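*Asks:* From the sequence below, what's the structure:
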Amino acid sequence: MSSAKLQELQKLSVRELKEKCRESKMKVGGTKGELLMRLCGMEKEKPKASRRMSVQAVNKWLEREGVNDPERVSKCLRAGIQKGYVDISGDSPLDNVFAEGQCSACENDIKATIRDLLYQPDYAGLDYEDGGLEATVKCPDEDCGAGVYVTRICCGSHEMDCGKFHNHCIACPGFGKCIGDYREEHCTSCGKHFFAGSGGQFPCSCTRSASEMFFPFF
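*Replies:* Okay, the predicted model is just below:
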């Protein structure tokens, strides 16, 4: 559109601009600036919202992909699939590479597919002290063989971790959510998460007295 034509449109009132939109079979709502953008063909197209899958739909999808026991699949992974954070497109989606990073022990490059993460533990606990023995993703270097966890899949901001900060709460509704530090726990009384310590020695604030809250280590 020429600058002269744009200047002509700018002189019109909102009502007149809406009438022009109506004549061109365009939407007629919006501010004057939005109407001008629309008539000039410069209106930004709003991205379509991704459709959230139901819990049942995620499990059914896994079954269709040959997973016989979807209830055993990592809830962190299933939550990521449910929210659209995991790419499940293609002819063999379970083999899609989901995460790439470096081994925390030797810095070798590591790639993790969806298949690699199917049975990753949702809680790593102290496994980081043993080199990630329970992790389903391993360093490709046989001399290293350290285990690596892919955490925060359910948050859309996944990262590779030794396991110390991989703690996905399965007590929360649905597929649950990541709460990070292995010393955090879900309170069955108030439903919130709290720092319980490495041995679970600290209670939730909803059950602690005022003195305990001020002097938690005594």
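*Asks:* all contacts plus neighbour counts: C-alpha atoms, from now on.
*Replies:* Fine.
*Asks:* Glu212: neighbouring residues, count only.
*Replies:* When counting by other Cα atoms under 10 Å, one arrives at 14 neighbours for Glu212.
*Asks:* cool, and Asp161?
*Replies:* One way to gauge burial is a neighbour count; for Asp161, by other Cα under 10 Å, it gives 20.
*Asks:* what's the closest non-adjacent residue to it?
*Replies:* The spatial neighbour of Asp161 that comes closest, neighbours along the chain excluded (Cα to Cα, 6 or more residues apart in numbering), is Tyr149 at 5.1 Å.
*Asks:* Is that neighbour in contact with Met160, as I believe?
*Replies:* Yes: in this structure Tyr149 lies within contact range of Met160 using Cα atoms under 8 Å: 5.6 Å.
*Asks:* Comparing those two, which residue is more hemmed in?
*Replies:* Neighbours per residue, other Cα under 10 Å: of Tyr149 and Met160, the larger number sits with Tyr149, 29 against 23.
*Asks:* Distance of that one relative to Asp109?
*Replies:* Counting by Cα to Cα, to the nearest Å, the gap between Tyr149 and Asp109 amounts to 14 Å.
*Asks:* And Glu184, by the same measure?
*Replies:* Using Cα to Cα, one gets 30 Å for the distance from Glu184 to Asp109.
*Asks:* Which one's more surrounded, these two?
*Replies:* When Glu184 and Asp109 are compared for neighbours, Glu184 comes out ahead with 19 against 13, by other Cα under 10 Å.
*Asks:* Let me know the distance separating that one from Val55.
*Replies:* Plainly put, Glu184 is 25 Å away from Val55 if you go by Cα to Cα.
*Asks:* do Lys18 as well
*Replies:* When Cα to Cα is the yardstick, Lys18 and Val55 sit 44 Å from each other.
*Asks:* Of the two, which one has the most company?
*Replies:* Taking neighbours as other Cα under 10 Å, Lys18 and Val55 compare with Lys18 leading, 22 against 14.
*Asks:* Does the more buried one belong to a helix, a strand or coil?
*Replies:* At Lys18 the chain is in helix, as set by DSSP: H, G, I helix; E, B strand; the rest coil.
*Asks:* so it touches Leu35, yeah?
*Replies:* Yes: contact status for Lys18 versus Leu35: in contact at 7.0 Å, counting by Cα under 8 Å.
*Asks:* and Arg38, how many residues sit next to it?
*Replies:* Residues contacting Arg38 under the criterion other Cα under 10 Å number 18.
*Asks:* Alongside the first, I'd like the structure of this one:
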Amino acid sequence: MREVDVFWSFRSPYSYLATPGILEIRENYDVRVNIRVVLPIAIRSPDILFTPESLNKVKYIQLDWERRAEFLGMPHAWPSPDPVVMDIKNFSVPQKQPYIYWLSCLGVEAQRRGRGPEFVAEVSRLIFGGTRNWHQDDHLASAASRAGLNLGEMDASISDDASHMREIEDNQQMLADAGHWGVPTLVVDGEPFFGQDRIETLKWKLSQMGLEK
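*Replies:* Predicted coordinates:
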């Protein structure tokens, strides 16, 4: 069976917007969909985008992702709290990050348990869909349950297990090897398709390959 690798970040609004298409690919094509969680670019490569000189890029993303969400009919609001703790005014990112490493390792664990697409769809809808304080109460536990997973068991699995971070690092190298740096990037047979708006192109490619169910 052919595989579609989805390089995905919990801080990327476009990754969130890609989730319905990712689930459609899994349902409608004879492929295995692998969620390859990577750290947000603000953590792994802040010099690429998050600099004072790139303020216009950040402003455009803030404008465009909400517009795209409205176009797709998806609920949207910038996360509260932001999965990446940073000072947006001077683009400084402190070393202490209470959310993003935890979320990313949970995403790796979900993929290991065979529920990666479902988990990232539910959790990103929670984070980017307007749920304030998504990290508190039973919000994440309920999202995990809807994805067919148990958050307590997942937390236990990622506790003091460095293999999850190693897998994230491997995913980041795989993304670079595929010829890209951004998310979401979907790769089939070594060919990258970057951006939520390229999912339709990927579907066309899969059909050309005779992979429709």
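*Asks:* Give me the TM-score for this pair.
*Replies:* The TM-score (TM-score structural alignment, normalised by the length of the second structure) is 0.24; 90 aligned residues with a Cα RMSD of 5.8 Å.
*Asks:* where do the helices sit along the second structure?
*Replies:* In chain order, the second structure shows helices spanning 13-28, 41-44, 46-49, 55-72, 100-112, 116-128, 139-146, 151-158, 163-177, 199-208, with DSSP state H as the criterion.
*Asks:* Deepest-packed of those, please.
*Replies:* Using mean count of other Cα atoms under 10 Å, the stretch among the helices of the second structure with the greatest mean number of neighbours is helix 116-128 (a mean of 23).
*Asks:* Could you figure out how far it is turned away from helix 139-146?
*Replies:* Orientation note: helix 116-128 of the second structure sits at an angle of 150 degrees relative to helix 139-146 (axes from the mean of the first three to the mean of the last three Cα atoms, to 10 degrees).
*Asks:* Can you list the helices and strands that helix 116-128 of the second structure packs against?
*Replies:* Judged by 3 or more Cα pairs under 8 Å, 6 or more residues apart in numbering; DSSP states H and E, helix 116-128 of the second structure is in contact with helix 13-28, strand 31-37, helix 100-112, helix 139-146.
*Asks:* ok, 7 Å please
*Replies:* Using 3 or more Cα pairs under 7 Å, 6 or more residues apart in numbering; DSSP states H and E as the contact criterion, the secondary-structure elements in contact with helix 116-128 of the second structure are helix 13-28, helix 100-112, helix 139-146.
*Asks:* list the contacts for the closest residue to Arg32 of the second structure other than its chain neighbours?
*Replies:* Distances taken as Cα to Cα, 6+ apart put Glu3 closest to Arg32 of the second structure, at 4.6 Å, once the chain neighbours are dropped. The neighbours of Glu3 of the second structure, taking Cα atoms under 7 Å, 6 or more residues apart in numbering as the test, are 31-33, 188.
*Asks:* Equivalent analysis for Leu106 of the second structure, please.
*Replies:* The neighbours of Leu106 of the second structure, taking Cα under 7 Å, 6+ apart as the test, are Met154.
*Asks:* Tell me how far it lies from Ala121 of the second structure.
*Replies:* For Leu106 of the second structure, the distance to Ala121 of the second structure equals 13 Å [Cα to Cα].
*Asks:* what does Ile48 of the second structure give?
*Replies:* Applying Cα to Cα to Ile48 of the second structure and Ala121 of the second structure gives a distance of 27 Å.
*Asks:* How about Ala42 of the second structure?
*Replies:* Spatial separation of Ala42 of the second structure from Ala121 of the second structure under the definition Cα to Cα is 21 Å.
*Asks:* quick one, what contacts the closest residue to Met165 of the second structure other than its chain neighbours?
*Replies:* Nearest in space to Met165 of the second structure, with sequence neighbours left out and distances taken as Cα to Cα, 6+ apart, is Cys105 at 6.7 Å. By Cα under 7 Å, 6+ apart, the contact list for Cys105 of the second structure reads 158, 164-165.
*Asks:* one more time with 8 Å, if that's ok
*Replies:* Listed by Cα atoms under 8 Å, 6 or more residues apart in numbering, the contact partners of Cys105 of the second structure are 158, 164-165, 168.
*Asks:* Tell me the one of the residues you listed nearest Asn56 of the second structure?
*Replies:* Ile168 (29.2 Å; Cα to Cα).
*Asks:* Asp5 of the second structure versus that closest one, what's the distance?
*Replies:* The spacing between Ile168 of the second structure and Asp5 of the second structure, counted by Cα to Cα, is 13 Å.
*Asks:* what sits in contact with each of these two?
*Replies:* Arg36.
*Asks:* Starting from Ala57 of the first structure, give me the distance back to Arg115 of the first structure.
*Replies:* Taken as Cα to Cα, the span from Arg115 of the first structure to Ala57 of the first structure is 18 Å.
*Asks:* who has more neighbours, those two?
*Replies:* With other Cα under 10 Å as the criterion, Arg115 of the first structure and Ala57 differ in neighbour count, and Arg115 comes out ahead with 17 against 12.
*Asks:* Can you identify the element that follows the helix or strand encompassing Ala99 of the first structure toward the C-terminus?
*Replies:* Assessed by DSSP states H and E, Ala99 of the first structure sits inside strand 97-102. Toward the C-terminal end, the helix or strand that comes next after strand 97-102 of the first structure (DSSP H and E) is strand 109-113.
*Asks:* how about that next one: buried residues?
*Replies:* Judged by neighbour count (16 or more other Cα atoms under 10 Å), strand 109-113 of the first structure contains these buried residues: 110-113.
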